[in-house]
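>>> Fold the stuff below for me.
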Amino acid sequence: MKLRDSPSACPSLWRSLRCPAAELRLDLVLASGQTFRWWESSPGAWTGVMGGRVWTLRQDRDRLWYTVYGEEEEDERPAEAAKLDSAEMDQILRDYFQLDVGLRGLYRTWGAADPLFQSVAKDFPGVRVLRQDPVECLLSFICTSNNHISRITTMIERLCCAFGRRLCCLDARPVHAFPSLSALTGVDAEARLRALGFGYRAKFVSGSARAVAEGLGAEGLRQLRAVPYAEARRVLCALPGVGTKVADCVCLMALDKAEAVPVDTHVWHIARQRYGAALGGRSLTPRAHQQIGDFFRGLWGPRAGWAQAVLFCADLRKGQELAGSRERAWGGRGRGNHRDGPH
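Prediction:
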């Protein structure tokens, strides 16, 4: 199957919805370590997996263009992957990018409250938080501890190829769905993950998949969207390999907790050095996590996690320019610290 990278080349296969660049910048959002399933398939075109389907997205002036690929074995696809009409596809995109949230107004509010945000954000419009599948987000961010985006992306690709259902093949590249919980709970799952290069993370990925499958289930995990932030974080932190930071990433990017502020050593240093906030002691304890999150929630308001996403993206771009491929991931530590262990 050929990639459909240009609406002008095959207009009947493309649809669009109105979305100004100030509300969404694909290049900033899809490459900023929130998700690891998208790649730039040609200049300005992003191809990836969303909702069990393969999409290519483009932006043109104030339109977001998209095309969706059919599965190779359409008779064998699960019921939830049945063919969608255009309104349903539009809604999937709106939900994934949370396009009902007006970003420009939020930027103005955050800039008025925080001069540092205002000085940075002018060069980084359209950075918004994705609303991802909770299972995929959870297991992906377990892989981010002490890691960087290039390596995480490779690990997630191996995970999907080994355990996920094949969706289609684009320009000789096979594309797979994210694995189901049941696919990752087999007795040999941890050993297979170790063989794929997951190291100590293998037991946490398979262990959390098993814990969710035997406990809440995928639907129960999704229903954490309806409980208070503190309760959702408490439930997540009880899972293997999930500490406060990874839990906050999942709360923010999958469970509708816009106030969640993922804190790593880098964010801690920003709070202390750029904002003069004397928070935390000699180490980044759970109490320090709470204090730093509360500080930013007090500064930026109820969508503090979204504001941090903008600064994180700006910092990541600067880091990429300085250090090439050694990017810092949302769930990983700052560059230069590679001590093993979950957090």
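>>> C-alpha only now, for contacts and for neighbours.
Fine.
>>> Quick one: the strands in this structure, in order.
According to DSSP state E, the chain carries its strands in the segments 15-18, 38-42, 45-50, 53-60, 63-69, 166-170, 173-176.
>>> Quick one: these as a markdown table, columns for mean neighbour count and distance to Cys237 too.
Shown next, in a markdown table, are the strands of the chain (neighbours: other CA atoms under 10 Å; distance: least, CA to CA, whole Å):
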| stretch | mean neighbour count | distance to Cys237 |
| --- | --- | --- |
| strand 15-18 | 15 | 38 |
| strand 38-42 | 16 | 27 |
| strand 45-50 | 21 | 26 |
| strand 53-60 | 21 | 30 |
| strand 63-69 | 20 | 36 |
| strand 166-170 | 19 | 32 |
| strand 173-176 | 17 | 29 |
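>>> Can you say which of the ones you listed is nearest to Ala79?
Nearest to Ala79 among the strands of the chain is strand 53-60; the distance by CA to CA comes to 12.8 Å.
>>> quick revisit: tell me which of the strands of the chain sits nearest to Ile149.
The closest of the strands of the chain to Ile149 is strand 38-42. By CA to CA, the value is 11.9 Å.
>>> Kindly calculate the angle that the closest one makes with strand 53-60.
60 degrees (axes from the mean of the first three to the mean of the last three CA atoms, to 10 degrees).
>>> To compare with the earlier structure, here is another sequence to fold:
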Amino acid sequence: MTWNKLFCNSCELQLLGTLNGGQSFRWTHNQDNNEWTGVFSKTVWKIKQSDNFLQYQVLGSLYKDISENNSNKSHKFSDEQNFEFLLKKYFRLDHDLGKYYKKWSEKDKLFQEACKQFYGIRMLAQEPVENLFSFICSQNNHISRISSMVEKLCMFYGEEICNHNGVKYFTFPEVEKLSDPQVESKLRELGFGYRAKFIQKSAAQIVEWGGEKWFNSLQEMKYKDARQELMKLCGIGPKVADCICLMSLNHLEALPVDTHVYQIAAQNYLPHLRGKKNVTDKMYAEIGDHFRNLYGDMAGWAHTVLFCADLKKFQQNEKSDSVENCKQRKKRKNK
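Model (predicted):
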């Protein structure tokens, strides 16, 4: 199978930090050939990077032509145009990340240092249904188990996309499938614990409130109003609500605060918060507001770079690469 190429300088997109940083749980990394395999938009992808291109293969897809949702019905998109559109949207490639990094570096010396290694960290534009239920699974959990739970949801309630090298890949289930009252008992059998109730009850609420239309209305609301609406769902607290706002509702100022984010804030920005045992509602709001005042309306994205830079697993896996290396590659390209 041949590789398709989408122009994207590696300085503008770092796959390791973006796909392995706890945003999405459906990507696997083959370190031998540095290829990533994952599922989004009802499509199975294999992707890898070169200096100036994001290379991709589509292993299977149930995605319908984007022209069906386009106001210009007379224009029919080719498969390649469809898939390029999906990749650009997913990685938010319409955002000039270099410009934002420069802006954030000027405001924050810690960011200025972190971004030397953790360049190209993108905030994925995920589908709200998958994002919401994946983060219900994330509560009091670790990444490998979250990934296992997400795959179980897909296997039992999604639609098979394809079988590649003996592995079956499935779509993330429609919210209506998860709203069935029998879902809770089945998920408990599968090891979801108390999360089983949260998933089924939240799905039923979303269906009752209008499903996709309800999610669309959240995107049109102001951030804090959308956050309050999400917290009306069964099992959705402030942190998960902020994850959904940030990662799938286009509220890029949302900043999920967990104990790790608290430690970054207390150690480097808000020393009066050091030594606290729990993150109270007041502290949560103070931390979020501090970074929104510092970084502006994309604070959640900016802070994700600090989050990645502070994670030990990235420090252990980091390559001898830097923004300076990126600049050298750009110079060679422009000669």
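>>> quick revisit: I'd like the strands of the first structure as TSV, with distance to Gln98 of the first structure appended.
Putting these into TSV (distance: least, CA to CA, whole Å) gives the following:
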stretch	distance to Gln98 of the first structure
strand 15-18	13
strand 38-42	17
strand 45-50	14
strand 53-60	16
strand 63-69	14
strand 166-170	25
strand 173-176	24
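>>> List just the one of those strands that sits closest to Thr144 of the first structure.
strand 38-42 (16.2 Å).
>>> who does that closest one touch, helix- and strand-wise?
strand 45-50 (3 or more CA pairs under 8 Å, 6 or more residues apart in numbering; DSSP states H and E).
>>> Report the mean deviation for the strand it packs on after fitting onto the second structure.
In the superposition with the second structure, the average deviation recorded for strand 45-50 of the first structure is 1.0 Å (mean CA distance after the TM-score superposition for the first structure).
>>> which part of the second structure lines up with that strand?
Strand 45-50 of the first structure corresponds to residues 35-40 in the second structure, going by TM-score structural alignment.
>>> Check stretch 301-316 of the first structure too.
Counting by TM-score structural alignment, stretch 301-316 of the first structure sits on residues 296-311 of the second structure.
>>> Run the chain-centre distance for the matching stretch.
Centroid separation between stretch 296-311 of the second structure and its chain, computed with CA atoms, centre = their mean, to the nearest Å, is 13 Å.
>>> again with stretch 24-32 of the second structure
14 Å.
>>> Mind jotting down where the helices sit in the stretch 151-300 of the first structure?
In the stretch 151-300 of the first structure, the helices defined using DSSP state H, counting those that start in this stretch lie at 189-195, 201-214, 217-222, 229-237, 244-254, 265-273, 286-300.
>>> quick one: the third one to the second structure mean distance?
Superposed on the second structure, helix 217-222 of the first structure shows a mean distance of 2.0 Å to its aligned residues (mean CA distance after the TM-score superposition for the first structure).
>>> what residue of the second structure matches up with Gly207 of the first structure?
Using TM-score structural alignment, Gly207 of the first structure pairs with Lys201 in the second structure.
>>> What count of nearby residues applies to that match?
20 (other CA atoms under 10 Å).
>>> next one: Val129 of the second structure
Other residues close to Val129 of the second structure by other CA under 10 Å number 19.
>>> residues touching the equivalent of it over in the first structure, list them.
Mapped onto the first structure by TM-score structural alignment, Val129 of the second structure lines up with Val135. By CA atoms under 8 Å, 6 or more residues apart in numbering, the contact set of Val135 of the first structure is Leu181, Ala218, Leu221.
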